[in-house]
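1. The amino acid sequence is not available; the structure is as follows:
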């Protein structure tokens, strides 16, 4: 099962994970990253690179973030690939510890 980007990424959008992905499975939205489950090879390199612990194996996503499994697959179909690291949004530090941000995802 593919890896899943969850709540901590919303409005933080660090892209350290993108730089280590060997298959370019990350997709970029305005304020969130998603993983294309059809492209992910389950290498787990991205997990250690995420400074806010937003990425989980699909079968280990915490219960409160299970909606992100379907959401990643959905968003990956319409968002473009991101293949290089970018600076996070200016206000990323303010959002890093905020929970329950799924409704803030801009499509």
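-> That came through, no problem. Fair warning: this is a prediction, and the values are worked out from it, not measured in the lab.

2. rest of the way, CA atoms for contacts and neighbours
-> Will do.

3. Kindly check the end-to-end length of stretch 23-36 for me.
-> End-to-end distance for stretch 23-36, by C-alpha to C-alpha, to the nearest Å: 10 Å.

4. Tell me the buried residues in it?
-> Using 16 or more other C-alpha atoms under 10 Å as the test for burial, stretch 23-36 gives 24-29, 31-36.

5. just checking, what packs against the lengthiest helix in the chain?
-> In the chain, with assignment by DSSP state H, the single longest helix is helix 67-76. Judged by 3 or more C-alpha pairs under 8 Å, 6 or more residues apart in numbering; DSSP states H and E, the packing partners of helix 67-76 are strand 3-5, strand 26-28, strand 33-35.

6. chain center to stretch 84-95: distance?
-> 13 Å (C-alpha atoms, centre = their mean, to the nearest Å).

7. buried residues in that stretch?
-> Going by neighbour count (16+ other C-alpha under 10 Å), the buried part of stretch 84-95 is 92, 95.

8. Contacts for it next, please.
-> With contacts defined as C-alpha atoms under 8 Å, 6 or more residues apart in numbering, stretch 84-95 is touched by 10-19.

9. this is the comparison structure:
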């Protein structure tokens, strides 16, 4: 079972999670991170590191964010790996409080 990055990450892109991932399964898009479900070993280390609580176990993804399961799988095949922590996006504090941001994902 894999973990899934959801709505709270969009336009924030905190990368604290990347530093603790033992298998480097995170992928980076312009304004969002995803997890490659084929590489995630379900260690849960990333969950506690996310300051906006954007990462869930696949079985625990809230009903209104189920589409992020397929989105992580899709985008993880396209986007490059990210293996080192970076600064969050410039307006991360503002966007961290916004929900329903799927339409804001830049591909």
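-> Perfect, thanks for sending it. What you are looking at is a predicted structure, and each value in this text was computed from that prediction instead of being measured.

10. Any idea which of the helices and strands packed on helix 67-76 of the first structure gets closest to residue 55 of the first structure?
-> strand 3-5 (4.5 Å; C-alpha to C-alpha).

11. I would like the range of the second structure that aligns with that closest one, please.
-> Using TM-score structural alignment, strand 3-5 of the first structure corresponds to residues 3-5 of the second structure.

12. Quick check: the matching stretch compared with the first structure, mean distance?
-> Once fitted to the first structure, stretch 3-5 of the second structure is off its aligned match by 0.1 Å on average (mean C-alpha distance after the TM-score superposition for the first structure).

13. residues of stretch 47-65 of the second structure that come out buried?
-> In stretch 47-65 of the second structure, counting by 16+ other C-alpha under 10 Å, buried: 47, 49-50, 52-58, 61.

14. which non-adjacent residue is nearest whichever residue in the second structure pairs up with residue 35 of the first structure?
-> Here residue 35 of the first structure is matched to residue 35 in the second structure, going by TM-score structural alignment. Nearest residue to residue 35 of the second structure in three dimensions, chain neighbours excluded: residue 26, at 4.6 Å (C-alpha to C-alpha, 6 or more residues apart in numbering).

15. so that neighbour touches residue 82, yeah?
-> Yes - using C-alpha atoms under 8 Å, residue 26 of the second structure is in contact with residue 82, at 5.8 Å.

16. can you list residues touching both of the two?
-> Common neighbours of residue 26 of the second structure and residue 82 (criterion: C-alpha under 8 Å, 6+ apart): residue 18.

17. chain center to the match of strand 3-5 of the first structure, what's the gap?
-> 6 Å.

18. Check stretch 100-107 of the first structure too.
-> When distances are taken as C-alpha atoms, centre = their mean, stretch 100-107 of the first structure is centred 12 Å away from the chain's centroid.

19. Tell me which residues of it come out buried.
-> residue 102.

20. which one of the buried residues of stretch 47-65 of the second structure is nearest residue 41 of the second structure?
-> Among the buried residues of stretch 47-65 of the second structure, residue 57 lies closest to residue 41 of the second structure (C-alpha to C-alpha), at 11.0 Å.
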